[in-house]
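Asks: just to be clear, the model below is a prediction. Sequence and coordinates:
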Amino acid sequence: MHNISFFIPAYNCAGTIAESVDSIMKTNFNDGDELIITNDCSTDNTLAILKELQSKYPVIKVVEHKINKGGAAARNTAVENAKHDLLFCLDSDNILAENSIAPLVDFMTGQEAEVACFEHLSYFSSSIKLIDETWSFKLGIFTINDMLSGSISPGASGNYLFTKSSWLKANGYSEDLGALDTWSFGFKQLMAGCKMVVMPGTHYYHRRGHESYYLRDAWNKRRSVSLRLIKLIINYIDRIHPDDVDYIFSKKGRYSWFDNLKKKPIRVVEQNEAQKVWSEHELKATFSNKVFSKSKHYQKRLVQILTNKTRG
């Protein structure tokens, strides 16, 4: 049996986290598993609720942040304190379906994957008996090209099963991207070559509401999403088609490339093809010098863009 380190990043979630914890502990938790909750310096009575939950489930481990660091840091802290190689992240307002984790573990193991996701994301507002909408991920192997062609990505929700080795390969959750931390984490896992699979006929419950971290930080600042994700893309310039890199940094694309992925997918270049693709681009230099020069060029442009945005 493969034991799991479940973890929950928690910030001002006193009204929802008990339901999330129960959905883990009642039918999805096995002997030897662990549940780690990172309290990210909540200002409501989340800590009091966590203490009540520890009385109910003594196996729960609570890790405290003395200052608020954000969702990515809370996730990274939990993983750093996890003892098992298999990890499942559940947000503090979401709910697992009964007996849903064991089949997901078996599916991931059978597929020899490093990331495994439920097929459906069932949105609810007040009760899981009343589903508002359902999102479905592409079945089978989910690739980086799927992600960058506008397909609904498991990374957008971040509630899935993965190995600690995939977290290491991705260098953890990015702590400078706000609520884009889970999308960027999935992106980095795929760019690192991790195999991500989606299990048919499965789901979890995703709560809607005005207190959503994503709604507060990303959706309400929609115009800045593409711009903020350039900070992520710049680290992978040698793997992105040079024409698409130019588009992402263009005045037209820098604020909209992410929202327009279905109309204009971003092309990822395989590592063994990167040298050929880049050598055919406008810079006539050796591959290593070319990528280095281009990277430095775009880093300078990013600084200029962000500086001008701040002044504006």
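Replies: Looks like it arrived, so ask away.
Asks: hey, let's count contacts and neighbours off CA atoms from now on
Replies: Will do.
Asks: now stretch 189-206: buried residues?
Replies: For stretch 189-206, burial by neighbour count (16 or more other C-alpha atoms under 10 Å) applies to 189-192, 194-200, 202-206.
Asks: tell me the one among those residues nearest to Tyr123.
Replies: Tyr123 has its nearest neighbour among these in His206, at 4.8 Å by C-alpha to C-alpha.
Asks: Leu47 - how many residues pack around it?
Replies: Using other C-alpha atoms under 10 Å, Leu47 is surrounded by 21 other residues.
Asks: any buried residues in the helix or strand harbouring it, and which?
Replies: Counting by DSSP states H and E, the element that carries Leu47 is helix 46-56. Neighbour-count burial for helix 46-56 flags Thr46, Leu47, Ile49, Leu50, Leu53 (criterion: 16+ other C-alpha under 10 Å).
Asks: contacts only, for the fourth one.
Replies: Contacts of Leu50 were listed using C-alpha atoms under 8 Å, 6 or more residues apart in numbering, and they are Val62.
Asks: would you confirm that His206 contacts Phe118?
Replies: No - contact criterion C-alpha atoms under 8 Å: His206 and Phe118 do not qualify, at 11.8 Å.
Asks: shared neighbours, those two?
Replies: Joint contacts of His206 and Phe118 (C-alpha under 8 Å, 6+ apart) do not exist.
Asks: so Ser166 touches Gln189, yeah?
Replies: Yes - if you go by C-alpha under 8 Å, Ser166 and Gln189 touch, sitting 6.2 Å apart.
Asks: just the terminal-to-terminal distance for stretch 18-38.
Replies: Its start and end residues considered, stretch 18-38 measures 14 Å (C-alpha to C-alpha, to the nearest Å).
Asks: what number of residues lie near Ile131?
Replies: When neighbours are counted by other C-alpha under 10 Å, Ile131 comes out with 15.
Asks: how about it, nearest residue that isn't a chain neighbour?
Replies: Phe124 (4.8 Å; C-alpha to C-alpha, 6 or more residues apart in numbering).
Asks: could you measure from the one you found over to Trp167?
Replies: Phe124 sits 29 Å away from Trp167, going by C-alpha to C-alpha.
Asks: after the particular helix or strand that has Phe88 in it, which helix or strand is next?
Replies: Counting by DSSP H and E, the element that carries Phe88 is strand 86-89. Using DSSP H and E, the helix or strand that follows strand 86-89 in sequence is strand 95-96.
Asks: list the helices and strands that following strand packs on?
Replies: helix 17-25, strand 196-207 (3 or more C-alpha pairs under 8 Å, 6 or more residues apart in numbering; DSSP states H and E).
Asks: ranges for the helices of this structure?
Replies: Taking DSSP state H as the criterion, the chain contains helices spanning 17-25, 46-56, 71-80, 101-110, 144-147, 164-169, 181-191, 213-217, 225-233, 242-249, 271-279, 287-311.
Asks: make TSV out of these and add distance to Ile95.
Replies: Below are those laid out as TSV (distance: least, C-alpha to C-alpha, whole Å):
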stretch	distance to Ile95
helix 17-25	5
helix 46-56	16
helix 71-80	17
helix 101-110	12
helix 144-147	24
helix 164-169	22
helix 181-191	17
helix 213-217	16
helix 225-233	27
helix 242-249	36
helix 271-279	39
helix 287-311	38
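Asks: let's bring in a second model and compare:
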Amino acid sequence: MSVNVIDGRQLAEHLVEEMAEEVKARTAQGYQTPGLAVVLVGENPASAIYVRNKIRTAEKAGLHCVVIKLDASCSQQALDEVVIELNERDDIDGILVQLPLPAHLSEERIINLISPEKDVDGFHPMNVGRLSTGQATLVPCTPLGCLEILKREIGDLSGMHAVVIGRSNIVGKPMASLLLQANCTVSVVHSKSVDAASLCRQADILVVAVGVPELVDRHLVKPGAVVLDVGINAIEQDGKRKLVGDVNFADVADICQAITPVPGGIGPMTIACLIKNTLAAAKQRGVKQPVV
């Protein structure tokens, strides 16, 4: 079987181009430019890179962007006050506080403090509840990116058996909810599952999100399956740092209908879907440009 590697970068570029056109059309209709605010606490190098990539992509789509940087030693009250101010700003439609936060700050408190209507990470309990009950809402960006890939790669997902490996609040659980809404039969496999390998081998769609380098090999994959590898792990190989997924790409790729690489697969679509969520939040708020 020839290998169909899904180019997440190219798909993300197309999605961003589509959203840029929509942003232009909305501003021409008198709506304000969608605004995204990103809060970065401390100097975590990985977080700084993620924020730069998010802002660069948002600006490509024509969004108004604000980056607020706080010292790693900032108090909980200081961070709370920044979020409260952003909640009240009319020019901001989406708020993202880059995680992880320094240990003395409460991620749960901040997630709960962000207005659900501006929660473009999709982590607020109200948005989680809406997703689980099938209501329209802001959805975590990584599973939303996975669904975008599946729809563009496969089309109609009705009746397909999807297996999600991992049950995190950020990926596994919302991914299962989205797949159910797309009319898949869904199984969620985790560390306590009985005969997990058998379930995985039944999957028409296999989504892997556990954070274990190259956990999934060909013995866990049904020939002809579509495999989405959400994991991104840094390992040492031949004295060099290398990024790999949760799937052993070299072992699995030749039996798949399609597979996402690491890097260059899910990551770019995650960022594109942050922009998608910001645009959705702006459309929901419907704020018009001020009259001069």
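Replies: Cool, got the structure. Everything numeric here is computed off the predicted structure, so don't read it as measured data.
Asks: and the TM-score between these chains?
Replies: Taking TM-score structural alignment, normalised by the length of structure 2 as the basis, the two superposed chains have a TM-score of 0.27; 143 aligned residues with a C-alpha RMSD of 6.6 Å.
Asks: hang on, the earlier thing: I'd like the helices and strands packed on strand 95-96 of structure 1 as JSON lines, with distance to Asp132 of structure 1 appended.
Replies: Shown next, in JSON lines, are those (distance: least, C-alpha to C-alpha, whole Å):
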{"stretch": "helix 17-25", "distance to Asp132 of structure 1": "19"}
{"stretch": "strand 196-207", "distance to Asp132 of structure 1": "10"}
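Asks: and these: which comes nearest Asp244 of structure 1?
Replies: Ranking those by proximity to Asp244 of structure 1 (C-alpha to C-alpha) places strand 196-207 first, at 24.2 Å.
Asks: can you tell me which of the buried residues of helix 46-56 of structure 1 lies closest to Pro242 of structure 1?
Replies: Minimum distance to Pro242 of structure 1 across these is 47.0 Å, recorded for Thr46 (C-alpha to C-alpha).
Asks: mind checking how far that closest one is from Ile233 of structure 1?
Replies: 35 Å.
Asks: ok so, going back, which of the helices of structure 1 sits closest to Pro9 of structure 1?
Replies: helix 71-80 (5.3 Å).
Asks: what's the closest one packed up against?
Replies: Packed against helix 71-80 of structure 1 by the contact rule (3+ C-alpha pairs under 8 Å, 6+ apart) you find strand 4-10, strand 34-39, helix 181-191.
Asks: from the contact counts, what lies against the last one?
Replies: With contacts defined as 3+ C-alpha pairs under 8 Å, 6+ apart, the secondary structure elements packing on helix 181-191 of structure 1 are helix 71-80, helix 144-147, helix 164-169.
Asks: so can I have TSV of the ones you listed showing distance to Glu64 of structure 1?
Replies: Listed next are these as TSV, based on distance: least, C-alpha to C-alpha, whole Å:
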stretch	distance to Glu64 of structure 1
helix 71-80	9
helix 144-147	34
helix 164-169	21
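Asks: which of those helices is buried the deepest?
Replies: Most buried of these, by mean neighbour count (mean count of other C-alpha atoms under 10 Å): helix 71-80, with a mean of 23.
Asks: okay, the angle between that helix and strand 4-10?
Replies: Angle, helix 71-80 of structure 1 to strand 4-10, by axes from the mean of the first three to the mean of the last three C-alpha atoms, to 10 degrees: 150 degrees.
Asks: now do helix 71-80 of structure 1 against helix 181-191, angle only.
Replies: 60 degrees.
Asks: pretty sure the residue nearest to Ile131 of structure 1 contacts Trp135?
Replies: No - the criterion here is C-alpha under 8 Å, and Phe124 of structure 1 misses it with Trp135 at 11.6 Å.
Asks: the more surrounded of the two?
Replies: Just comparing Phe124 of structure 1 and Trp135: by other C-alpha under 10 Å the higher neighbour count belongs to Phe124, 20 against 13.
Asks: other SSEs contacting the strand holding Phe88 of structure 1?
Replies: Counting contacts by 3+ C-alpha pairs under 8 Å, 6+ apart, strand 86-89 of structure 1 packs against strand 4-10, strand 161-163.
Asks: minimum distance to Val105 of structure 1: which of the ones you listed has it?
Replies: strand 161-163 (7.7 Å).
Asks: run through who's touching the closest one.
Replies: With C-alpha under 8 Å, 6+ apart as the test, strand 161-163 of structure 1 has contacts from Asp85, Leu86, Leu87, Phe88, Cys89, Leu104, Val105, Glu114, Val115, Ala116, Cys117.
Asks: now the two most distant members of those residues.
Replies: The most widely separated members of those, counting by C-alpha to C-alpha, are Asp85 and Cys117 (16.4 Å).
Asks: between those two, who's got more neighbours?
Replies: Ranked by neighbour count (other C-alpha under 10 Å), Asp85 of structure 1 and Cys117 place Cys117 first, with 31 against 16.
Asks: still on that earlier bit, closest to Phe249 of structure 1 among the buried residues of helix 46-56 of structure 1?
Replies: Thr46 (41.5 Å).
Asks: gap between the closest one and Arg311 of structure 1?
Replies: Remark: distance between Thr46 of structure 1 and Arg311 of structure 1 (C-alpha to C-alpha) = 38 Å.
Asks: repeat for Val115 of structure 1
Replies: 41 Å.
Asks: what do you get for Thr109 of structure 1?
Replies: 51 Å.
Asks: have a look at those two and say which one is more surrounded.
Replies: Taking other C-alpha under 10 Å, Thr109 of structure 1 and Arg311 do not tie; Thr109 has more neighbours (14 against 6).
Asks: that one: what's it in contact with?
Replies: Shown in contact with Thr109 of structure 1 (C-alpha under 8 Å, 6+ apart): no residues.
Asks: quick one: buried residues of whatever helix or strand Ala272 of structure 2 lives in?
Replies: Using DSSP H and E, Ala272 of structure 2 sits in helix 266-285. For helix 266-285 of structure 2, a neighbour-count test (16+ other C-alpha under 10 Å) marks 266-283 as buried.
Asks: could you do stretch 295-309 of structure 1 as well?
Replies: In stretch 295-309 of structure 1, counting by 16+ other C-alpha under 10 Å, buried: Ser295, Tyr298, Gln299, Leu302.
Asks: with distance to Leu161 of structure 1 added, can I get those residues in CSV?
Replies: Listed next are the buried residues of stretch 295-309 of structure 1 as CSV, based on distance: C-alpha to C-alpha, whole Å:
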residue, distance to Leu161 of structure 1
Ser295, 33
Tyr298, 34
Gln299, 34
Leu302, 34
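Asks: helices of structure 2, start to end?
Replies: 8-28, 45-60, 76-88, 107-113, 125-132, 141-153, 172-181, 196-200, 249-252, 266-285.
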